[in-house]
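Undergrad: Just a sequence and a predicted model for now, questions to come.
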Amino acid sequence: MEIMVTIFNIIIFINAALAVITVFRQERDIAATWAWLLVLIFLPIVGFLIYAFFGRRLPKSKLLRLTGSAKKQVRNRINQQKKKLGNFAESANPNHRIVNESQGLVKLFMNSGLVPLFSHNEIETFTEGNVFFKQLILDLENAQESINLEFYTFYADEIGKEILSVLVKKAQAGIDVRVIYDAWGSIGTNQKFFQPLIDAGGRAFPFLHNKLNLIDMRVNFRDHHKLAIIDGQYGYIGGFNIGDQYLGRKKKFGNWKDCMIRIHGEGVYGLQSRFLLDWNGTDVTSKVNPNDVIQDEKYYPKMKTNGHAIMQIVSSGPESQIERIKMGYIKLIEMAQDSIKIATPYLIPDESVLNALKIASFSGVNIEIITPNMPDHAFVYRATQYYARQLTRYGVKVYAYGDGFMHSKTMVVDGKICSIGSANLDYRSFELNFECNAFVYDQKLAQQMEKIHAENVQKSVLQTEKLFKEQSRWLDFKQHFSRLLSPLL
């Protein structure tokens, strides 16, 4: 018995030592460090298997990076724009004033990720799935040159098959059709589903990994983008994926509330560049020289619009230590003078975002956050409730949306600037997912987004300390326990 106890203690000691060495080999957020230590220490052997698939960082490489002359062109454009910042007094575009007032945010993206300003954009907003898909399918049917789709979820259901049939028809007509999908986000969809498109001359690939490859250690890094670019003229970005549930056809979720914007203008160039970088990062096409595709003029046609919206297309992902979208969120929160309106399905902020919200609230800024009133992921939902309670104590108004599932990922500040894209207010979007958001400097759009927010508030229930105190101890325990797993969710 003594020998067994000794062997057990040795195993525990070795396991703990290896856990410390394993976790500290890579730089990561302190909360994530402690969370992984708990997993590795309290789940010997099994914990290391979990870490192998979900805890390892993406190897640093040239994956998804601009190189050569393409990078030089972007840098030159940004340097020219920096010289103009603050000198738009005579500009005919009224949004240049907002850009001038937001120079800190603009330069943050320029300096951290070579993100230029895109002017002269017309923007249309979609919050209902039936309206969004109707317009998307119409644009796909009218395509003349190219169709590039990239979605975290592309289900092989009714709407998925309908869109696939349009893509097949366009590919047969000689249109350049490319599709990127996330294998894990598109459960039930595989290459066989896309075979008719491939046979017609189109192409479709999973991003980075295949869910059937059990030894693929990149499974935790998900392509969370929701992008569509047609002829380089029209682009979509936001929260909608391709699936019946986004049309409210799933009883589990009921009505689906989301936000997608359709862009016609220079901002489409930013979406196109994001797609083509990701295209070169797929397993099958990773050997392609990014410059061969990114600089192809047919993807960046000249266009004329009457729009005045100015925007930056901002990406972030595990290939970089710079969490650009998170920094953008924090900067927006810091800039707020009057109001911050947020919609997010997952409210699991790290300490930096949490503190920014607290400071803004104490500074007199009216902060309203809308979250779902139903779970799609149990632990994530309970963790969201935990942070909703924390923020409520600091004067932030947190609402639970009651008319279906809230999936929008939006932020509006002072009725002047808004962010719309794929990034949630959680650890996964900040550190692990490949995300893309449009930060838009346009008062017209921002006020429209505030109106949408107000309409959603009318269908929501304000979360109060009284409501939280009335909940059961078991529910309280699940919220606190889920919060411990926040950096891993």
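TA: Here it is on my side, so go on. Numbering: from 1, shown residues only.
Undergrad: all contacts plus neighbour counts: C-alpha atoms, from now on.
TA: Noted.
Undergrad: The residue nearest to Ile417 when sequence neighbours are not counted and Gln337: what is the separation?
TA: Spatial nearest neighbour of Ile417, chain neighbours left out: Tyr441 (4.9 Å); criterion: CA to CA, 6 or more residues apart in numbering. Tyr441 sits 16 Å away from Gln337, going by CA to CA, to the nearest Å.
Undergrad: Got another one to weigh against that:
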Amino acid sequence: MIEWSIFNEIFTVAFNLLYFLIIIGTIMIVVLDNRNPVKTMAWVLVLFFLPIVGLIFYFFFGRSTRKEKLIGRKGFTRLIKRPMAEYQAQKAFKCPEDQHQLMHFFRNVNNALPFEGNKTEVYTDGLSMLQSLMKAISKAKHHIHLEFYIFEDDPVGRLLRDLLIDKAREGVEIRLLYDDVGCWKVPHLFYDEMRGAGIEARGFLKVRFPVFTSKVNYRNHRKIVVIDGKVAFTGGMNIALRYMKGFQWGIWRDTHIKIEGKAVYGLQTAFLTDWYVVDRTLITSSRYFPEMDSYGNALMQIVTSDPVGEWRDIMQGLLIAISSSRKYFYIQTPYLLPTEPILMALKTAALAGVDIRIMIPERADTRLTHLASLSYLDDMMCAGVKIYLYQKGFLHSKLIVSDDTLSTVGSTNMDFRSFEHNFEVNAFMYDRISALILKEIFLKDQKDAFLLQRKQWIKRPWYQKVQESTIRLLAPLL
């Protein structure tokens, strides 16, 4: 009995010591990571006062991957050999003078090659985008590359799946990347049917307990389709019925674009890089980067961002764009949880007299994220930022336009998750025509929104303010 008691005491002491060392070790890792001091202190406090919960949360959501690399320099150089040759063969193109710094930044940190002579077509509803996408796919001769956060097993998903199976039987190469978390609810049989027809379908960063649970926070939010290396689609729409049908309480309003021209090289490069991450196969054949003539007048860069590497490419680019704006800067986003640098840039620009307008949905698909978004509105309105609440349905559009010279459409939301944790892609356009088209879309949507008045906003119930502020503490995780 005495021996058992001694053994029990030794075990308890050893367990407590090990537990203490794990907590202290984790705190030291957080501190030595040299993150934002506010984030670091938050993690330290959580780990100190709620050690068990803190360790679980840190394991899932806290570990940084910024020092990792998706692909080696040698492999990436091989991948962009043809696009680089085409880029260098271009004659000097004309970039708006006030956007030169932004273009140079993306070229320097993101290897985003600017190409002129592109043609774009904009879609603001799911049905028109799907019809155009399926028409382009039906004409494919060599390959089809698709990458979506969500590819549902519903009438829309099955319709596209069946078309892809038909094209695969015709001998067209088809590769599909879907996000493992975004498609958790999709039955395996749905993708197995594609694989059985010869389609190469892969889940991105599969989460398998316990080995890859730390990857659950890093999701591939990109929407990319490349057909024969000549036509591409990107924007905010996934493959699911709700993107066509909307909700009982309103439409689903989104923005997507079709691109024809050498800017397609950028989307092809993004896809093939992600394919390498998942399949470890480096596809570099020139067949995937065919020679192309000029299709239009749009000067474009395809810019990606991800949770690996040293920089937050798209977020930092937006900081340059906001700071460079002189007349106006319009934003559409479904979620508004800006990082501190973006928040300060928006307020500073508004205080300097720039017409800053942000449009978000009055009602969103995720209540927690929407509540957190609302917590930022009063602070921005104080600085002169105009907030519009879209009332016709759910606004899922990720659209930005500024000064009739810059515009961008892509997968990036104005929130922590897109800037810090997700794999994202945006098309940045530096021509007047593209900017005016997207500006017109924003102003048209503005007619279905109302301008929020601060005098009325501050009168909302106190318990709503408490809810918003409490949920805002979780902004980096939403």
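TA: Cool, got the structure. Owing to the predicted nature of the structure, the values given are computational and were not obtained by experimental measurement.
Undergrad: Could I get the TM-score for this pair?
TA: Remark: TM-score between the superposed chains equals 0.91 [TM-score structural alignment, normalised by the length of structure 2]; 466 aligned residues with a CA RMSD of 2.7 Å.
Undergrad: Which residue of Tyr441 and Gln337 of structure 1 possesses the greater neighbour count?
TA: More crowded of Tyr441 of structure 1 and Gln337, by other CA atoms under 10 Å: Tyr441, with 27 against 14.
Undergrad: roughly how far apart are that one and Ile237 of structure 1?
TA: Here the criterion is CA to CA. By it, Tyr441 of structure 1 lies 16 Å from Ile237 of structure 1.
Undergrad: ok, back up a step: now do the same for the residue nearest to Ile417 of structure 1: its match in structure 2.
TA: Here Tyr441 of structure 1 is matched to Tyr430 in structure 2, going by TM-score structural alignment.
Undergrad: Verify the contact between its match and Ser407 for me.
TA: Yes - using CA atoms under 8 Å, Tyr430 of structure 2 makes contact with Ser407 at a distance of 6.8 Å.
Undergrad: Identify the contacts common to those two.
TA: Here Tyr430 of structure 2 and Ser407 have no joint contacts, going by CA atoms under 8 Å, 6 or more residues apart in numbering.
Undergrad: Show the contacting residues for the residue nearest to Ile417 of structure 1.
TA: With CA under 8 Å, 6+ apart, Tyr441 of structure 1 has these contacts: Asn95, Ile98, Val99, Ala309, Ile310, Met311, Lys416, Ile417, Cys418.
Undergrad: Quick check: the second one touching Asp442?
TA: Yes - at 7.4 Å, Ile98 of structure 1 and Asp442 qualify as touching, with contact defined as CA under 8 Å.
Undergrad: okay, and the common contacts of the two?
TA: With CA under 8 Å, 6+ apart as the test, Ile98 of structure 1 and Asp442 both reach Lys416, Ile417.
Undergrad: which of the two has more neighbours?
TA: The neighbour comparison of Ile98 of structure 1 against Asp442 (other CA under 10 Å) goes to Asp442, with 24 against 16.
Undergrad: Excluding chain neighbours, what is closest to the more buried one?
TA: Asp442 of structure 1 sits nearest to Ala309 (CA to CA, 6+ apart), 5.0 Å away.
Undergrad: Trace that neighbour over to structure 2, please.
TA: Matched to structure 2 by TM-score structural alignment, Ala309 of structure 1 sits across from Ala298.
Undergrad: Pull up the gap between its match and Glu340 of structure 2, please.
TA: 32 Å.
Undergrad: of those two, who's got more company?
TA: The neighbour comparison of Ala298 of structure 2 against Glu340 (other CA under 10 Å) goes to Ala298, with 25 against 10.
Undergrad: Would you state the strands of the stretch 151-300 of structure 1 in chain order?
TA: Residue ranges of the strands in the stretch 151-300 of structure 1, as given by DSSP state E, counting those that start in this stretch, are 176-181, 203-206, 226-230, 234-238, 256-257, 260-264.
Undergrad: so what corresponds to Asn238 of structure 2 in structure 1?
TA: Match for Asn238 of structure 2 (TM-score structural alignment): Asn241.
Undergrad: residues in contact with that match?
TA: Phe151, Tyr152, Thr153, Phe154, Lys226.
Undergrad: what do you get for Gly261 of structure 2?
TA: Gly261 of structure 2 touches Gly117, Asn118, Lys119, Lys230, Val231, Met292, Asp293, Ser294, Tyr295, Gly296, counting by CA under 8 Å, 6+ apart.
Undergrad: doesn't Lys258 make contact with the fifth one?
TA: Yes - Val231 of structure 2 sits in contact with Lys258 when judged by CA under 8 Å, with a separation of 7.2 Å.
Undergrad: Give me the more crowded residue out of these two.
TA: Val231 (25 against 21).
Undergrad: what about the helices in the stretch 301-450 of structure 2?
TA: 313-324, 340-351, 367-374, 377-382, 416, 432-446 (DSSP state H, counting those that start in this stretch).
Undergrad: Aligned to Arg389 of structure 1, what sits in structure 2?
TA: For Arg389 of structure 1, the aligned position in structure 2 is Asp378, judged by TM-score structural alignment.
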